[in-house]
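Visitor: here are the coordinates; sequence isn't available:
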């Protein structure tokens, strides 16, 4: 798939998520019952994580595609990205292969013209098994050469409000992890859900731009 086709997939993924999110009235959340409020937090967060990692996967596969098809050389990819990708590849290798020889092989691969193992460490590069807090999102962006300014200042919204409550709801808890009671009438919580929805749109825009401009290239 070329860049336009990948960007179209990102748009399609965002559209179905936005259609579902549009059914929720973010402006009237405080008047809804607790179950509706829980649903809003859970669904909004799931689309934030789902769309972000879907976009990251498409970008990673596009980097691998460009290198494999010689659209760009592996050495044309920004050095920091090459180092981070190779580190993830080494970390994802089996314990038996995490030895001196394997380490040197990967280290030498930084300067090779081609590198065919880019997608092998997808789980480590995109952190597929972890919740998407701001620090993990920033790491994924650094791994792929995507700017993170558009969400890096939203730590309170993403981590302390949305994700903390999402985890409590998902585990059937009546309190937050630190033991604090959940405040259902906290206006900041519901405003945060609306802000996270806008960050999902920005996720689409930023990753599409990274693909179209090949921001991963020096």
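Guide: Perfect, I can see it now. Keep in mind that what you see is a predicted model, and the values were worked out from it rather than measured. Residues are numbered from 1 along each chain as shown.
Visitor: CA atoms for contacts and neighbours, from now on please.
Guide: OK.
Visitor: other SSEs contacting the top helix by length along the chain?
Guide: Once the chain is assigned using DSSP state H, the helix that runs over the most residues is helix 34-68. When contacts are defined as 3 or more CA pairs under 8 Å, 6 or more residues apart in numbering; DSSP states H and E, helix 34-68 packs onto helix 3-21, helix 122-126, helix 134-144, helix 164-170, helix 187-213.
Visitor: Just say which of these is most tucked in.
Guide: Mean neighbours per residue, mean count of other CA atoms under 10 Å, is largest over these for helix 122-126, with a mean of 21.
Visitor: distance between that one and the chain's centre?
Guide: 10 Å (CA atoms, centre = their mean, to the nearest Å).
Visitor: One more: stretch 10-25?
Guide: That offset, for stretch 10-25, works out to 17 Å (CA atoms, centre = their mean).
Visitor: Quick one: residues in contact with it.
Guide: The contact list for stretch 10-25, computed with CA atoms under 8 Å, 6 or more residues apart in numbering, reads 40, 43-44, 47, 51, 54-55, 197, 200-201, 204, 208.
Visitor: this is the other structure I want to compare:
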């Protein structure tokens, strides 16, 4: 994968990644629409898993790509907005939190006092984007917050994500006999795409407007 050093690089990654995911979900609808009635339940069960995979996959990849873009700016911690500065310091803060040593806690205090002058080594591997393998709305909102973006505009879709997409997906993943109609599947898919398109827009705008910087 090419490095993400410019806005053009970032735009390309965000656009192409969403494009192939959207195309695959559209193809799945075409397949489902042409199925015989006895084939449809199994196809749609697979379709729910597919929509969830793209929901989690794009949120994770979009956030990862943005953190890589910001990381390659070579900024210091003090130049970053608080949310992204927290990502840069997360591993160090995590070690201090896990330790019972007063020495480790003192080192954390000293780190925080001097952090502004430190190079912002922002980790951007996919493991840093914590979806917890269950991307409920609250988890999605936390990821968006961590990169300085806003999930609250999609609060109207909370129940669709939590009570329809995640519930169906988890029931299917655990082998339960869970069925959805084609109309229901299309509705879930379309709402997910609305959110993902906005994720792309928010990240793109944040990069263009340098919203990763401390005001």
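Guide: Structure received. Everything quoted here is computed from the prediction, not taken from an experiment.
Visitor: about what we covered before: can you give me the angle the following helix or strand past the longest helix of the first structure makes with helix 134-144?
Guide: As assigned by DSSP states H and E, the chain's next helix or strand after helix 34-68 of the first structure is helix 79-92. Relative orientation of helix 79-92 of the first structure versus helix 134-144 (axes from the mean of the first three to the mean of the last three CA atoms, to 10 degrees): 110 degrees.
Visitor: what packs against helix 79-92 of the first structure?
Guide: Using 3+ CA pairs under 8 Å, 6+ apart: helix 79-92 of the first structure touches helix 100-109, helix 122-126, helix 134-144.
Visitor: Same list (the ones you listed) but as a markdown table, adding distance to residue 157 of the first structure.
Guide: What follows is those, written out as a markdown table (distance: least, CA to CA, whole Å):
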| stretch | distance to residue 157 of the first structure |
| --- | --- |
| helix 100-109 | 38 |
| helix 122-126 | 21 |
| helix 134-144 | 10 |
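Visitor: who wins for proximity to residue 160 of the first structure among those?
Guide: helix 134-144 (10.2 Å; CA to CA).
Visitor: The closest one vs the second structure - mean distance after superposition?
Guide: Its aligned residues in the second structure lie a mean 0.9 Å from helix 134-144 of the first structure after superposition (mean CA distance after the TM-score superposition for the first structure).
Visitor: circling back: give the buried residues for the longest helix of the first structure.
Guide: 37-38, 40-68 (16 or more other CA atoms under 10 Å).
Visitor: in the second structure, which residue is closest to the centre?
Guide: Nearest to the mean C-alpha position of the second structure, by CA atoms, centre = their mean, lies residue 59 at 2.5 Å.
Visitor: Mind telling me what residue 137 of the second structure corresponds to in the first structure?
Guide: Using TM-score structural alignment as the criterion, the counterpart of residue 137 of the second structure in the first structure is residue 134.
Visitor: tell me the contacts of that match?
Guide: Per CA under 8 Å, 6+ apart, neighbours of residue 134 of the first structure: 151-152, 154-155, 158-159.
Visitor: looking at these, which has the most residues close by?
Guide: residue 158 (23 neighbours; other CA atoms under 10 Å).
Visitor: SS state for the equivalent of that one over in the second structure?
Guide: With TM-score structural alignment as the criterion, residue 158 of the first structure lines up with residue 161 in the second structure. Recorded secondary structure, residue 161 of the second structure: helix (DSSP: H, G, I helix; E, B strand; the rest coil).
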